Structure formats: structure tokens, C-alpha cells
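Following is a predicted model, sequence given first.
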Amino acid sequence: MRQQGPGQRVLETPRAAGLAGVVFALLLAAAIVLLRLGVPEGTGAVNAGGFTNSARHDVVRTALSLVPFAGIFFLWFVGAVRAHIGESEDRFLATVFLGSGLVFTATLFGATAAASAVLDLAHPAGMAPSPSSWDFGRHLAYTLMTEYATRMAAVFACSMSVIGHRLGILPRPLTVLGFLTTFTLLFVAASVPWVELVFPAWSLVLSAYILRASGRARPRTAADA
């Protein structure tokens, strides 16, 4: 907490909030990898062993249960980014930034729930689900993840990059990286497997920069006080 004026106090964003982006990126990357491994693509994948191998089934269930925590850390990450932007942010872009982040979180949860439903389908132990049930659950999970969640992640990265460019709070290489991430998520992720991993990678880089910037700002603030 720091003094802003006579009788006024302003809460400072805890530095740990910047770490939330790092944790989110790692959890999301793990969830995407395990989701693709646990619910593979292709009509013949239903008999590939994901439903007859109980150990693999349990590992994927445990991994998917971590996704809600990734969502929580993502919200902390959004808060840390907005604190880094400050009060001079454009209201239009700020609304798009926040809205896309919330919709991304909801869509990610939906994709995870669909994947969990595929794994938890009611069928005899050690047997694969029916092809119709498999196709429906698999298509629902992948459509939510690659068609909707990635599009919202693209809007999130784009709005953050535009804000960072306009206000000069992000270095040029990081801004360019954000626009490349946006283009990839919008036009490539739906057709090329594993490309959605670029979003947690971008989030990790952005979080590292925010942590570094906040580490430089705090000693300067203490010296000014």
C-alpha cells in the first residue's frame, strides 16, 4: 500500500499476481497436451487404448481437474496485466480485452467438461464407448477448444498488443509477438493440431516481462518515497 495524497491510500498490485501468468501458462499447456493425448483425433482413436487403459484414464482425469485452477490463475493474470497498463488504458480496448478473457475462460471450461464427459461415458469397464458417443464428445471438445477458445485467446492477445503499442508499455518485439500469436490462433489453430500451445507460450513471455518490469518499478518507487 502506498500514499497517493493527503488521507488517501492506493493498494498496490502484489508482485505475486505476475507469477499467476506463469502458473496459468504452465497449467494450460499441460491441459492442452493431456487433452489431445487423452482424447485423440480420428475415428479409429476410440480403440487406441485411451478407454481400456485405466492408468491413462486416471492421469487424464487428474490433469483435467487442474483446469479450473488454471482459470483462476488466468483471472489473476488479467488483473496483473490491467495493473501494468494503469489508468490510461482505452476504455473500448479495455472492454474487449477483459470480455475476451472472461469468454476464453468460460469456453476453456466447456471444452474441458466435454473432454471429461467423453472419458466418463457410461460403458462397461474395459470397453470402448460407442462410435456415435465418441464422435459427439470428441467433436464437441475439439470444437470448443480450437474454434472458440482459441478465437477468444486471439482477441485477448490482439487487444493487449494494441494497448501495449498505443501506450508504449510493451517493447516492440513483444508487440509483434502478440500480433503473430493473434494471426496464428485466428487462422491456423483450427486446422493444425497443437498450434493452440502458442497462447500459453505468449502468456508466459508476457508474464515474465511484467514480472521484470514490476521488479524495476518497485525499487524506484521506494527511492522516490
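Looks like it came in fine.

okay, CA-based contacts and neighbour counts for the rest of this
OK.

Count residues in the vicinity of the spatially closest residue to Ala25 that is not a sequence neighbour, would you?
Computed as Cα to Cα, 6 or more residues apart in numbering, the closest residue to Ala25 that is not its neighbour in sequence is Pro200, at 4.4 Å. Residues near Pro200, counting by other Cα atoms under 10 Å, number 22.

Could you tell me which residues make contact with Pro200?
Phe24, Ala25, Leu26, Leu28, Ala29 (Cα atoms under 8 Å, 6 or more residues apart in numbering).

Need those in CSV (columns: neighbour count and secondary structure).
Converted to CSV, those look like this (neighbours: other Cα atoms under 10 Å; DSSP: H, G, I helix; E, B strand; the rest coil):
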residue, neighbour count, secondary structure
Phe24, 25, helix
Ala25, 26, helix
Leu26, 16, helix
Leu28, 25, helix
Ala29, 20, helix
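
Structure two is appended below for comparative analysis:
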Amino acid sequence: MADTQDQKQFRLLRTPRSAAVAGIVFAALFSTSLVLIHTALPADPFDETPWVGSGETRIKTALVLAPFAGIAFLWFIGVIRDRLGDLEDRFFATVFLGSGLLFLAMGFVSMGTAGGVLAIARHSGSSADEIVYFGREIMLQINHVYALRMAAVFMISLGTIWLRTGLMPRWLVVTTYLIALALLVVVSFSIWTTLAFPAWVAVISVYILVTGRRVRAEAARSVAQ
């Protein structure tokens, strides 16, 4: 009898409805931090030190936003896994989760590098120009080459899961594949290439929100009848 009473105290843990907004939050914060970083960098890396003056405030703001973008991205991964439920395959789930976490880790490393270089430039002046240039190139390589490749793998694995399970419409799966292939092939330091991934995350999140409300409305109507 006591065991039965103890069991009644537990509740089934469910994903909050608002969790689907996490992808939109990630897209907004991540895109903002990228724009701030890129506008603080000169087109020519051998111009005057890009981490001081007006660019310093923008980089500091980007460094503040980046951790919150990462937290929102973790919530987005959780929403995707919750939507898959029992349909999740171990192989594709491993690739999907691993690539997502690697993308996030590389983003944090890139921002950490930016913060370190900013501190060196602020306290050392022109004597540390070579270190500043070196850190700048590391940050761009991590962001635009390695992190974007992991983002592409994340998209391809997720697109394959959606294709096999039918959880997402065919047009969204095809769009996912096309963007992912572009991120795999194109090697560019252009900000527009990098912004393709958060834009895709925002579209997926909006679709999940809209379809989730539709499903709940239909369930409520069926219960009322």
C-alpha cells in the first residue's frame, strides 16, 4: 500500500510546449553574435588591430550572447529527439547528436579564442599584432570550416531520419539536404554562408510550433466530440 502511494507522487516528465521556441532563440542569438563578430573584423586581416576601439564593444556583446545561444541549441536538440520518440534509430541518432554537440563545442572554442585575443590586444597593444592575427584566423577557420561541416552532418543525419520516418514533409527534407550539401562543399568566410544554418534551425522550429499547435487543436476537438 505504501509503495502504491509513493508511485502516485511521481509524474511523467514531458517536454514543455515552449521548448520548440528554443530553435528560434538560438537562431536569433547565434546570428546576432556572428554579425557582431564579422562587423568588428576588417576585410584585410593586416589592417590595424581589429579588436580595439569600436570593435571591442561588438565583440564583448557577441561573447555574452554566445553561451545563451549554445544553451538554446541544446534545447533544440532535445525538442528534435522528443519529436522522434520511439522512431529514433541508434546509428542516425548517434551521428545526429554527436555532430550537434561538436558544432556547439567548436562554436564555444571559437568564441573563447575571440575573447582571449581581445584581452591580448587590449593589454599588449601593437606588440602583439602577430598573435592577434593568428587568433583571428583560428577563430574563422573553426567557425567557417570545421563547425559548418559538423552542422552539415547534423542536417544530413536529421534529414535522413525524417525521410525514413516521414515525420517531416518531403519539401523540408529536400531543402535540408540542399543546404547541408552547400555547407559541405562551399569553403568561404562569408557571413551569409554561416547564417544559413541558424536560418534553417529557425524554419524547423517554426514548423514544429505550427504543427504542434495544430495537433493539439485537433486532439481537443476530438475529445470535445
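Ah, there it is. Quick caveat: nothing in here was measured; it's all calculated off a predicted structure.

So what does the residue nearest to Ala25 of the first structure match up with in the second structure?
For Pro200 of the first structure, the aligned residue in the second structure is Pro198 (criterion: TM-score structural alignment).

re the thing from before, in which helix or strand does the residue nearest to Ala25 of the first structure reside?
Element membership for Pro200 of the first structure (DSSP states H and E) is helix 198-224.

where exactly do the strands run in the first structure?
2-5, 8-10 (DSSP state E).

how about a markdown table for these, with mean neighbour count and distance to Leu93 of the first structure added?
Shown next, in a markdown table, are the strands of the first structure (neighbours: other Cα atoms under 10 Å; distance: least, Cα to Cα, whole Å):
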| stretch | mean neighbour count | distance to Leu93 of the first structure |
| --- | --- | --- |
| strand 2-5 | 10 | 27 |
| strand 8-10 | 10 | 24 |
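
how about Glu184 of the second structure, what's its match in the first structure?
Careful, residue 184 of the second structure is Leu and not Glu. Aligned against the first structure by TM-score structural alignment, Leu184 of the second structure finds its counterpart in Leu186.

Quick one: map Gly98 of the second structure onto the first structure.
Aligned partner of Gly98 of the second structure by TM-score structural alignment: Gly99.

residues near its match, how many?
15.

cool, and Arg166 of the first structure?
Arg166 of the first structure: 12 surrounding residues under other Cα under 10 Å.

Who are the contact partners of whatever residue of the second structure lines up with it?
Residue correspondence to the second structure (TM-score structural alignment): Arg166 of the first structure is matched to Arg164. Listed by Cα under 8 Å, 6+ apart, the contact set of Arg164 of the second structure is empty.

do you know how far Arg164 of the second structure is from Gly98 of the second structure?
According to Cα to Cα, to the nearest Å, Arg164 of the second structure stands 20 Å off from Gly98 of the second structure.

hmm, who's touching stretch 138-153 of the first structure?
39, 41, 100-101, 103-105, 107-108, 110-115, 118, 182, 185-186, 189-190, 196, 199.

residue range for that stretch in the second structure?
The aligned range for stretch 138-153 of the first structure is 136-151, by TM-score structural alignment.

how about that stretch: buried residues?
Buried positions in stretch 136-151 of the second structure, judged by neighbour count with 16 or more other Cα atoms under 10 Å: 136, 139-151.

and if you look at stretch 168-180 of the second structure?
Here stretch 168-180 of the second structure shows Met168, Leu172, Val173, Thr176, Tyr177, Ile179, Ala180 as buried, counting by 16+ other Cα under 10 Å.

cool, stretch 100-112 of the first structure as well?
Residues of stretch 100-112 of the first structure classed as buried by neighbour count (16+ other Cα under 10 Å): Ser100, Gly101, Leu102, Val103, Phe104, Thr105, Thr107, Leu108, Phe109, Gly110, Ala111, Thr112.
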